[in-house]
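*Asks:* Kindly generate the corresponding structure for this input.
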Amino acid sequence: MTTHRVQAPVIGEGEKVTGPASYFPAIERTYDRPVQDWLDMAADALETRTHMEVVGMLKQEHGLGHGHANAVVAYVRAAQDG
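*Replies:* From the prediction side, this is the model:
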């Protein structure tokens, strides 16, 4: 676990979520992997890369769509910026 870990939100069934986290249920369904995994990858990559470089990495190396990758990175950056 990294020291810069961003915790995935707990989204209750039927709960209306806005912003980047609104993509998380679809990300988990589409890529069959917990969103926490993607958040951890993005947080690690953001140590040495820009926002768009991390989006590109998630797209090219892991097959995420642009919107999903951008939502993950935006969520991590917002959480880290406080």
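*Asks:* Could you use CA atoms for every contact and neighbour count after this?
*Replies:* OK.
*Asks:* Tell me which residue lies farthest from the centre of the chain.
*Replies:* Gly14 (20.8 Å; CA atoms, centre = their mean).
*Asks:* Tell me which helix or strand comes right after the helix or strand Ile27 falls within.
*Replies:* Using DSSP states H and E, Ile27 sits in helix 24-31. Downstream of helix 24-31, the first helix or strand assigned by DSSP H and E is helix 35-45.
*Asks:* and the angle for that following helix with helix 24-31?
*Replies:* 90 degrees (axes from the mean of the first three to the mean of the last three CA atoms, to 10 degrees).
*Asks:* To compare against the first, here's the next sequence to fold:
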Amino acid sequence: MSDAKIKGPASYFPSIEKAYGRPIAEWKALVRAACPARHMELVALLKQQHGMGHGHANAIVAHTLAEDDG
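*Replies:* All right, here's what the predicted structure looks like:
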């Protein structure tokens, strides 16, 4: 097991799951279903349609788009 601390957008994932009651995989699927769209459009979608805070929405979008680009 690794004791390495999670950094970057993924560090928000436990609090996102706790606050909004859905696994990260579901949030990522919502982002992917809304593509193609610009980063901030996807952030706005999570904020407006799901009541997510800006930091949490931005973390999900950034992590999802980075995964898909890589």
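*Asks:* quick check: the helix holding Ile27 of the first structure aligns to which part of the second structure?
*Replies:* Helix 24-31 of the first structure corresponds to residues 13-20 of the second structure when matched by TM-score structural alignment.
*Asks:* Once aligned, what mean separation remains between the helix holding Ile27 of the first structure and the second structure?
*Replies:* After superposition onto the second structure, helix 24-31 of the first structure sits on average 0.3 Å from its aligned residues (mean CA distance after the TM-score superposition for the first structure).
*Asks:* Can you name the residues in contact with the match of helix 24-31 of the first structure?
*Replies:* Stretch 13-20 of the second structure has contacts (CA atoms under 8 Å, 6 or more residues apart in numbering) with 23-24, 52, 56, 60.
*Asks:* residue closest to the middle of the first structure?
*Replies:* By CA atoms, centre = their mean, the first structure has its centre lying nearest to Val72, at 2.1 Å.
*Asks:* What is the aligned counterpart of Gly55 of the second structure in the first structure?
*Replies:* Correspondence of Gly55 of the second structure to the first structure, assessed by TM-score structural alignment: Gly67.
*Asks:* and that match, helix, strand or coil?
*Replies:* helix (DSSP: H, G, I helix; E, B strand; the rest coil).
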